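Peer 1: how would this look folded up:
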Amino acid sequence: MCGIVGWADFDRSLAAEHAIIRAMTATMAPRGPDDEGVWLDERVALGHRRLAVIDISGGIQPMTVRRDGSVAAVLTYSGEVYNFRELRTELRGYGHTFRTDSDTEVVLRAYLQWGDAFVERLRGIFAFGLWDCARERLLLGRDRIGVKPLYYRLTAHGVLFASEPKGILAHPGVTAEVDSDGLRELLTHFTTPGRTLYRGVSDLRPGHLLVVDRAGARQRRYWSLRTREHPDDLDRTVRTVRELLADAVVEQLVADVPLCTLLSGGLDSSAITAFAAGSGAAGAGVRTYAVDFLGQTENFRPDAVRDQPDTPFVHDVVAHLGGSRVAHRDIVLDTAMMMDPLHRTSVLHANDLPTPMGDMFLSLYLLFRAVREHSTVALSGEVADEVFGGYWWFHDRDAVAADTFPWLHPRHPAAGGGNPIVALLDPDLAALLDLPGYQADRYREALAEVEHLPDQDPGERRMRELSYLAQIWWVPFLLHRKDRMSMAHGLEVRVPFADHRLLEYVYNVPWSMKSFDGREKGLLRAAVADLLPGSVLRRRKSPYPSTQDVRYERMLRTRAREILTDPAAPSAGLLNAKPLLELFESPLESSGFGPRRRSAELVVGLDDWLRRYPVRLLLA
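Peer 2: This is a model prediction of the structure:
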């Protein structure tokens, strides 16, 4: 999947800046363990760390393409273009010749053929920096859904970019600074498109191109989630969903390296696994991996968001699909691994920011480490809940009607509603940040982006808004978590439910069809009903698991109290210690979704971040 960095400057020569571009490139080493390359010219320096997935020997980057005997364009690229073989055949018809079998060369030659419009022909997950030598301009692009990350920082005379903020922060001219808006983004449960915690560092929005040349920087949207009339009846809609999902899975099985699926025993991952196992593209079968915690299945305690453990359902799927088609392994994590300071530090470094979902990041990091021992590519069931309406708040009347992001409605706090840490900030800081006001402004900004059909039923109109909020303002968090924890080990995770053709189609399906059977994700259940065991089809939505081991809770609470009683702690001026200490006097919830446990995770994560990152807080 790779890691990319770059630097363009139209006021100085970069031809000799090897040390700086190599330092930036080095920060991407975990993303690309197989190879490293840089390319420099007068106005641009590009770096690349490679995770070899397609054309192992030929796809080396940065890659150049020549025209009339000289270099015409140079590309540093991360991701996979799934339709690259179709495009290569089409480009050969226009007279292009290819020296490799890689999708990277197809991307380069597609640009030479179609200019900036080439990106609209790419189907896949990607981020790139493309330098046009003759026109002296840099083109940055990102896939439609934002599966692959791309960050940039405009400078006085150009731009810096990277797959992760750390690549930009490695430049000697950049200081890691976090202002009030950065803290607001950290302390709210949504992701404002285009924004990051770090001052001056932007997130290139999915479906966008950024052109940087001597005239400055110009951004253009090439794709968006558009509103259209839905033409199909229920039967045809179910068949189309199945066809689109099956095609997305088969297309994403293309790889020249070992591939697997991540299996939780839920509807989404089980459907992906069933399609993969039944595909000839999977060869003799498919590897599957599931995560569990030592002793948790045997001693599971139901809570507000999970009534059953995953493992029995995982095993039901494996048995249903058959041992000859599925080679399964449970990855069982010991809590001691979760408590290891080295692992916590590694997760922080991979993530570039603290999180209130600490143990879920930790376990995902450790799961991906184990998977990477046997596979280089994995398929995941993420994004199905946002596309098909799987979350509780799609089905709660009060949450649907709430004048805010529905997942922030306090009716069901254990499922993520609310964030009590914001009420326990230092009072002066809380007044400065005005998080309720910031949240309300972003919510109005989000709603203004939604297109509606004329004379649409008010109920359908509101559900379209919720679908848009979920896919544009919540999905980025999930994709960020997946990308950072997987690429920390050089594991490429693909997301078939994020196929833009599937998203475009299902987004315009009326809510009455999506929930025709009175259950969450009813449309998806109908589309895959013949593929899965009854236990999985009957199972209600269950989120990614969290450890219930009391040792983890005790460790977390002890560490939070140490921080709050240390006057020299870097977070001391940010938190209102007294109510937090009172909160942590008694045991926290057994689940990582509990509000007090999330508060403790954020206290610990915030302190670690300020200690280990050279962050300057600019609060005024």
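Peer 1: when you work out contacts or count neighbours from here on, use the C-alpha atoms and nothing else.
Peer 2: Noted.
Peer 1: let me see the ranges of the strands in the stretch 501-620 of the chain.
Peer 2: Taking DSSP state E, counting those that start in this stretch as the criterion, the stretch 501-620 of the chain carries its strands at 616-618.
Peer 1: the helices in it, which residues?
Peer 2: Taking DSSP state H, counting those that start in this stretch, the helices of the stretch 501-620 of the chain run over residues 511-514, 522-528, 534-538, 550-564, 577-583, 595-612.
Peer 1: ignoring the adjacent residues along the chain, who's closest to the residue most central in space within the chain?
Peer 2: The chain has residue 479 as the residue nearest its centroid, 1.1 Å off, counting by C-alpha atoms, centre = their mean. The spatially closest residue to residue 479, leaving aside those adjacent along the chain, is residue 147, at 5.9 Å (C-alpha to C-alpha, 6 or more residues apart in numbering).
Peer 1: compare with the first, here's sequence two:
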Amino acid sequence: MCGILGAIGTRWLDAIPGVLNTLTPRGPDGYGIVHSDAAILAHRRLAIIDLAGGTQPMQSEDRRWNLSFNGEIYNYRELRAELEATGWTFRSHSDTEVLLQGWRAWGEALLDRLDGIYAFALWDVSARRLILARDRIGIKPLFYALQDKGLVFASTLSPFFALPGFPQRLDPEALRDYLACQAVQAPRSILRDVRQLPPASVLTFEQDTARATTRRFWQPSAPHDTAPFFEDALTEVDAAVRESVRRQMVADVPLGAFLSGGIDSSLMIHYMAEAGVKPLKTFNIRFPQVGFDETPAAQAVAARYATDHTVIDAPAIDGAAFEAAIAALDQPLADPAYVTTHELSRLTRQTVTVAISGDGGDELFAGYPRFAQTEGHFPDSLKRRLVRAGTRSGWLPGRLTRHGLAGREMLLYRHVELGPFPHSRKDMSRYLEPATLSAAHPNDTLELWRDLALGYGAGMDTESLMRADLWTYLSEDCLVKTDRASMDNSLEVRVPLLGNPVLDLVLDWPARIHFDADGGKALLRALARSHLPENVWNRPKHGFSVPLQHYFNGQWSTVCEEHLARCEEIAPFLNAPAVRTLWHSAKRGKASRRLAYTFVVLLIWLARHPISS
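Peer 2: Next comes the predicted model:
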């Protein structure tokens, strides 16, 4: 697990070595730089596999191919054996060299064979061609900028802030997406001149023509019409998750697991114990507030599998720790669980270098109630049309907006904190200055999510809603949270529920396989009943979050107030009085705490990363 950086044919070629240190937390164990023609590739390494022989950037024997790679290829041993059988030779025992030789052997077809988490850059000296690629679900990040008829790429946005003279301009549409759903959505970044490579994408840049083309190499499959018998499906899921966990145990460094006490992370412990991981070290966060703490369930799982369990008390996250965690982000992310995941990662890294997480279970196995609330649940009617006309014309109060929405528009309203909903509590225009609002195009809020959701049929049904979340909420919020929190602490986190054996199996099935009389996530709940203590599966669902109102009125209050007081200075594109009014109402429990947190995170981040509008 590493940080990658490079440039092809731009004025920043000579600056790349000097900004490589911005990626040091992602790769504290060493670095490498390769100059080749009008290209430079750089790398910071967190050593996980082949500690002595996996140094990067890696070059082919003839020096034509140069690779800088972030991630892990879990099936690299099988791929290596296949390559060796056809005559390819290897100088190391690393997955990096398998990736390099695999591309030489199979070209882009290699991407269909990879099971892993990755973002990589491959420079072909002879063809003067750069290849960038990112894994199926976007577990590992990759940013790039087309500048000066050349290209700059990096694992995160951080190097772009350090490049001398690089434009630091706000992307209003990225701001719109952030305010709507608390995370910037690929392909945008918060910087107007930088883009994120979307998940499951490969970019080809030809230096001679300065032309870049991007395409998807993988799509979530459309589900089959028929579902297997539930017991048969359960047997197959059990085997697929077991295999995915087994593959992801490969490491030459200490390995542990996050254990929240929920079904997903607890199942990871079960399969890790089955795979014979010893000692099995587990870690969880303990909250003092009722309704947020899952420590008793986590301790029950730890006791069943005799893990070496560590409990971390959440109150240690004071205002200074909160501010530092937000400032460490490469772009704003307002998922409240990021801060606790950051603290969990910091303390976990004191013991292990790799941790297993249960991320992806809710998205892949229908764990959110919203997946069952399709556009058909909100049919239009005369009453809705009258209310809709009344709120939009102003003769009915804006607080009635949601009572006039139907179908897809209602799903959009329920999915966002802010959007194109005039006079309502979710009216984005309330918080943005007019020029920024116009440039943000609020009517296009969640355009990517809508396009994805409509890509699997005529309407927004459960199957399409689940698939839309894979490349939006999961990839740009949940996985960003885990990647940034862990890698800022030099910890690699793996997510077996999103491994190929599980994805390839579950995405083929219709959504109804995931639902029973108790709601969604039926398959994972059934596995939990088979393998885990009753107090893990026989209780209400918990999300991994934090008690925001408690922190707003306690340990984080001073930091938040200080930044809100400077709102006009830090973010002149915001309506500062409206933001402060929201904050004070949220502290009293009278407004959206999540939205107030969204603005606080933005202000703290902008104070450390000033950008122009």
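Peer 1: so what number do they get for TM-score?
Peer 2: In this superposition the chains share a TM-score of 0.87, using TM-score structural alignment, normalised by the length of the second structure; 575 aligned residues with a C-alpha RMSD of 2.8 Å.
Peer 1: re earlier: got a markdown table for the helices of the stretch 501-620 of the first structure, with mean neighbour count and distance to residue 401 of the first structure too?
Peer 2: Formatted as a markdown table, those follow (neighbours: other C-alpha atoms under 10 Å; distance: least, C-alpha to C-alpha, whole Å):
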| stretch | mean neighbour count | distance to residue 401 of the first structure |
| --- | --- | --- |
| helix 511-514 | 20 | 15 |
| helix 522-528 | 22 | 21 |
| helix 534-538 | 16 | 28 |
| helix 550-564 | 18 | 35 |
| helix 577-583 | 16 | 31 |
| helix 595-612 | 21 | 23 |
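Peer 1: nearest to residue 93 of the first structure, of those helices?
Peer 2: Distance to residue 93 of the first structure, taken as C-alpha to C-alpha, is lowest for helix 522-528 among the helices of the stretch 501-620 of the first structure, at 37.9 Å.
Peer 1: and that closest one, how far from the second structure on average?
Peer 2: By mean C-alpha distance after the TM-score superposition for the first structure, the fitted helix 522-528 of the first structure averages 2.1 Å away from its aligned residues in the second structure.
Peer 1: the strands in the stretch 251-400 of the first structure, which residues?
Peer 2: 259-262, 286-293, 326-333, 377-379.
Peer 1: hey, which of those strands is tucked in deepest?
Peer 2: The highest mean neighbour count among those, using mean count of other C-alpha atoms under 10 Å, belongs to strand 259-262: a mean of 26.
Peer 1: got the contact list for the alignment partner in the second structure of residue 274 of the first structure?
Peer 2: Matched by TM-score structural alignment, residue 274 of the first structure corresponds to residue 270 in the second structure. By C-alpha atoms under 8 Å, 6 or more residues apart in numbering, the contact list for residue 270 of the second structure reads 305, 531, 532.
Peer 1: name the SS class of the residue nearest to the centre of the first structure, please.
Peer 2: helix (DSSP: H, G, I helix; E, B strand; the rest coil).
Peer 1: that one and residue 363 of the first structure: what is the separation?
Peer 2: 16 Å (C-alpha to C-alpha, to the nearest Å).
Peer 1: do residue 448 of the first structure as well
Peer 2: Per C-alpha to C-alpha, residue 448 of the first structure is found 37 Å from residue 363 of the first structure.
Peer 1: more neighbours: which of the two?
Peer 2: Each of residue 448 of the first structure and residue 363 has its neighbours counted (other C-alpha atoms under 10 Å); residue 363 has more, 28 against 10.
Peer 1: helix, strand or coil for residue 152 of the first structure?
Peer 2: Assigned by three-state DSSP, the conformation of residue 152 of the first structure is strand.
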